[in-house]
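> The following block contains a protein sequence and its predicted model.
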Amino acid sequence: MTTSNLIKFDDVPLNKFHLKMTGITFAAHFTDGFSLGVIGIALTVITPQMGLSPFWQGLIGSSALIGLFLGSLVLGWVSDYVGRQRIFMLNFVLIATATFFQFFVQTPEQLFLLRILIGIGLGGDYSVGHTMLAEFLPRKHRGAILGSFSVIWTFGYVAASFLGVYLQSTLADSWRWLLVSAFPLAMFVIFYRIGSPESPRWLLRQGRTEEAHAIVKKYLGPTVVLDDETVAQGTGKFIDLFSRKLIKRTLFNCIFFMCLVIPYFAIYTFLPDILKTMGLSENFSTNMLLNALLVVGAFCGIWWTIKFSRRGFLINSFIFLGISLLALGLLPPSAKTLMIITFAAFTLVMSAVSNLVGVFPAESFPTDVRSSGVGLATAASRLGAAVGTFLLPMSIANLGMSYTLLWLTGTLVVGTIVSIAWAPETKTLTLSEASTPDKPIHSA
């Protein structure tokens, strides 16, 4: 076999194996979105039944996000040491078990603890799922496919809202059936993940060269070679994320991710209550419009990820979102039509730019610490989202809607500044090149 016949790992055409790995990772992300989406609609029923205070509403609403913080941080780090595939399976065993037992809860404390366990599993899946797929995908399709995580996640999130509305009108104890409805989805993911291979990039960095080549040959073909196989065996440690080489990448991914998801989760977890407070809930179609725009925006995000630079898409979206949310906080209650239009535009762009949270972290870190880096960025984002979601009901009750929207706008301003300063351009680079911190920020 001549050198001219060899194909680099990052340039291999998409095949059935890529599509299978994409499919089982997408199915997991649909379940992730669904599991997080059910709690908002379920709380509208749980609150009067259990007599929940704003404190407990916020705590239960943010419980899975607290778990996500823990799972992303710990399981992402663990997978850099024990491998991607083991955590890839373990995540959903935990999710399925905790989801099933939600049906039997009797107290807010029990539900809170189970939701934390679900979040731990989801956090591990965010870290390892993104990493696993990124380490298999060719660069030509990596951005579009990783960005599509947001579409699938949004479908799951919105599907939970629609199912919740249906179950509310047809079943007693509808919230129990709604919360446990994610169980079959989790079992489906477990079944199809059985037998999935380890990441050859990770194996290579552990010095397990023969195993890495065997996986590449089996799933991608005998003419495919790992493009980073000359790199020495990895010695990456979690602390390396804060080294001089990686600190800017680490801070950028943690902060931009956090600044996007704080308003996302805070607003859309309590969307029915927010629309009611803003006087926009008289017509049920407003809620459905915004949920539909989350889906439309996610599709737009795929196209914009392909068409525009990563850096430009992120910065311009932050600016637009900040202006839109500021306008929502300042508009008078009488300007309902303008408020709906502004809220709709905000929702569309927020959903679209959320595609980048599946792209930037996976492309920003070297193989040795990629899962740790993705995990840390996800953990930071979910910690921020948990705090924002916990505080939102109390903020609305004590400060009012306008001031609540204004402090949420502040997070978008911070995201804008950090992105202008540190966002890299990774669109046309191989995974090895993209995760090299000394590449110029503006390189295309």
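Received the coordinates, thanks.
> CA atoms for contacts and neighbours, from now on please.
Fine.
> how about Y126, what does it touch?
By Cα atoms under 8 Å, 6 or more residues apart in numbering, Y126 lies in contact with 72, 374-375, 378.
> In strands, which of those fall?
Within the contacts of Y126, membership in strands is found for no residue, as judged by DSSP state E.
> dropping in the other structure now:
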Amino acid sequence: MFSTGKKIKVWKQGMITAAVFMMVYALIPVNALAQNEASLKVYQQLSDASKGKGDPALFETLNVVSRQLSWDSATNLQFKGNLRMFKMNGVSAASDKSTLFFVRQLDGKVYILSRPTETDDRYAGLEDMIQNKMVFNIESIDETVGGTNYHFARFVEKPSQAFLDKIFKISIVLMLFFVMVGMGLTLTRKDFAIVFSKPKGMLLGEILQFGVMPLIAVGLGYVMGFREHYPYIFVGMVLIAATPGGVTSNLMTHYAKGDVALSISLTSISTVLSIIFVPLLLSAYCSNIPEVIIPVNMITSTIIVLVIIPLAIGMLVRAKWENFAKKSIKVFSILGIIALLFLIIAGISSNLDKFADTERYGLVFYIMVFIFTLGGMVAGVVIPRLFGVSNFQTRAISLETGLRNSSLAMAVALLIQDSMGDFYSSLFFVSAIFGLTMYLAGL
């Protein structure tokens, strides 16, 4: 039977998913629904130039023009957005010819950044600003260059990281850290030793999780057109497919009268393997998408900090002080719940005027996520049975395949989305919707 601590932890994971689902509205601005078509064309033009297409002198031309502008009639603007940088492929040194910085407003509007040649504190550490959503105070002016109208901007003051964005990230990091420490407190060596006592079930379970599920996600993304039209939704599907199972699958296996010991072991092993497979699968299936850059080092370090280290801490405490560990499970559950309540309050207060992007996330999107979840569970039944695995173990494998650690996927998505250029939080939204869908499918 499951302990009270584990049930609380599973309930907490479900509530975390629901809370983050509300948060996603705060991260996807309503203005993003009506994309600025002119800016989209400019963005694509700049992207093409960075890949050696179009005018090879475009970056240098825009950088030079931006410094020659008269700012007397400029308009002062304040907004949230992202600082981005395009760099010519194959060029390491930054110069006017090879590098162009621009500010992208949350509604998609693009401003070419005018950078002074002399030292200016407002522009110090530009590349560090790329990692986060920022608050900008700029002067803007329009100018036509080569027949194309561009919005140019210069900083009135140095941009600062958006306060709520910073709070969301810190809260999710702490929340997931506590959850993973709590998971570690429940694990023992026996959970890993089952690899040798039930090798067939373990091997098939891991192949389904890190082999079959990503293929299903990629196939659905291609067939339903998301890879071509909304590549970051496609990347989000691969991310959730590469994510290991979570505590939810263990509880569902218990209710389904499946092999709980196998389920727990699959979760433990896949969680450890995630440090390899999450960046590997994202790179394998998404790195050839032109506008997508997979930050492998950032993903790996995120998993080490948020998964491996807290899991190891929890297991170490369990091994050294078992009684203390059992009592601490409740403490970490309470800490996680406190973080959860904060997220709920912050999420509701921040998204009163927000709603989902029905153009980007229409009926086809929800159908895709549901088919992905259900398809994984069906594959988790059919394939083990073909290899002669018992019904008892098959139930565990099926649920472990279809139900993932959506909290981990959301945390990774939130931390890498700005550096990837995922301006509409598609990775985060996909993970949140999957988290809700998998609970329905698991029932």
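Received the coordinates, thanks. From a predicted model like this one, the values you see are computed outputs, not experimental measurements.
> TM-score of the superposition?
TM-score for the superposed chains, counting by TM-score structural alignment, normalised by the length of structure 2: 0.28, backed by 194 aligned residues with a Cα RMSD of 6.7 Å.
> JSON lines for the contacts of Y126 of structure 1, including neighbour count and distance to A292 of structure 1?
Shown next, in JSON lines, are the contacts of Y126 of structure 1 (neighbours: other Cα atoms under 10 Å; distance: Cα to Cα, whole Å):
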{"residue": "S72", "neighbour count": "33", "distance to A292 of structure 1": "29"}
{"residue": "V374", "neighbour count": "34", "distance to A292 of structure 1": "29"}
{"residue": "G375", "neighbour count": "35", "distance to A292 of structure 1": "29"}
{"residue": "T378", "neighbour count": "31", "distance to A292 of structure 1": "25"}
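> how about the residues you listed in CSV, adding distance to G129 of structure 1?
Putting these into CSV (distance: Cα to Cα, whole Å) gives the following:
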residue, distance to G129 of structure 1
S72, 11
V374, 10
G375, 10
T378, 12
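> Can you pick out the most distant pair from those residues?
S72 and V374 (7.9 Å; Cα to Cα).
> Now do the shared contacts for those two.
The contact sets of S72 of structure 1 and V374 overlap at 126-127 (Cα under 8 Å, 6+ apart).
> Can you name every helix or strand that the longest helix seen in structure 1 contacts?
Among all segments of structure 1 classified by DSSP state H, the helix with the greatest residue count is helix 16-50. Secondary-structure packing of helix 16-50 of structure 1 (3 or more Cα pairs under 8 Å, 6 or more residues apart in numbering; DSSP states H and E): helix 54-82, helix 108-134, helix 149-170, helix 174-180, helix 183-193, helix 247-269.
> Which of the ones you listed sits closest to I315 of structure 1?
Proximity to I315 of structure 1 (Cα to Cα) singles out helix 247-269 among the helices and strands packed on helix 16-50 of structure 1, at 9.9 Å.
> quick one: buried residues of that closest one?
248-269 (16 or more other Cα atoms under 10 Å).
> So for K326 of structure 2, what's the nearest residue that isn't a sequence neighbour?
Using Cα to Cα, 6 or more residues apart in numbering and skipping the chain neighbours, the partner closest in space to K326 of structure 2 is L185 (7.1 Å).
> elements contacting the helix or strand where the one you found lies?
Element membership for L185 of structure 2 (DSSP states H and E) is helix 163-186. Packed against helix 163-186 of structure 2, as judged by 3+ Cα pairs under 8 Å, 6+ apart, are the following elements: helix 309-320, helix 322-350, helix 406-420.
> Y255 of structure 2: which of these is closest?
Counting by Cα to Cα, Y255 of structure 2 lies closest to helix 406-420 out of those; the figure is 20.2 Å.
> could you point out which element follows that closest one?
Next along the chain from helix 406-420 of structure 2, counting by DSSP H and E, comes helix 426-442.
> neighbouring contacts of that next one?
The contact list for helix 426-442 of structure 2, computed with Cα under 8 Å, 6+ apart, reads 14, 17-18, 20-21, 24, 232-233, 235-237, 239-240, 252, 366, 369-370, 373-374, 399, 402-404, 406-407, 409-410, 413-414, 417.
> Would you mind checking those for buried ones?
14, 17-18, 20-21, 24, 232-233, 235-237, 239-240, 252, 369-370, 373-374, 399, 402-404, 406-407, 409-410, 413-414, 417.
> Counting only helices, which of the residues you listed make the cut?
14, 17-18, 20-21, 24, 232-233, 235-237, 239-240, 252, 369-370, 373-374, 399, 402, 406-407, 409-410, 413-414, 417.
> ok, back up a step: between the longest helix of structure 1 and helix 183-193, how many degrees?
Angle, helix 16-50 of structure 1 to helix 183-193, by axes from the mean of the first three to the mean of the last three Cα atoms, to 10 degrees: 160 degrees.
> Give me the distance between helix 16-50 of structure 1 and the centre of its chain.
Put simply, helix 16-50 of structure 1 sits 11 Å off its chain's centre (Cα atoms, centre = their mean, to the nearest Å).
> Okay, angle between it and helix 247-269 too, please.
Using the same axes, to 10 degrees, helix 16-50 of structure 1 lies at 50 degrees relative to helix 247-269.
> List the buried residues in helix 16-50 of structure 1.
18, 21-22, 24-46.
> which one of the contacts of Y126 of structure 1 sits closest to G124 of structure 1?
For the contacts of Y126 of structure 1, the nearest to G124 of structure 1 is S72 (4.9 Å; Cα to Cα).
> for the closest one, what are its contacts?
120, 122-127, 374-376, 378-379.
> which two from the residues you listed end up farthest apart in space?
Going by Cα to Cα, the pair spanning the contacts of S72 of structure 1 furthest: I120 and V374, at 14.6 Å.
> what are the ranges of the strands in the stretch 101-250 of structure 2?
110-113, 133-145, 148-155, 160-161 (DSSP state E, counting those that start in this stretch).
> Now do the shortest one: distance to the chain's middle.
Averaging C-alpha coordinates over strand 160-161 of structure 2 and over its chain gives two centres that are 21 Å apart (Cα atoms, centre = their mean).
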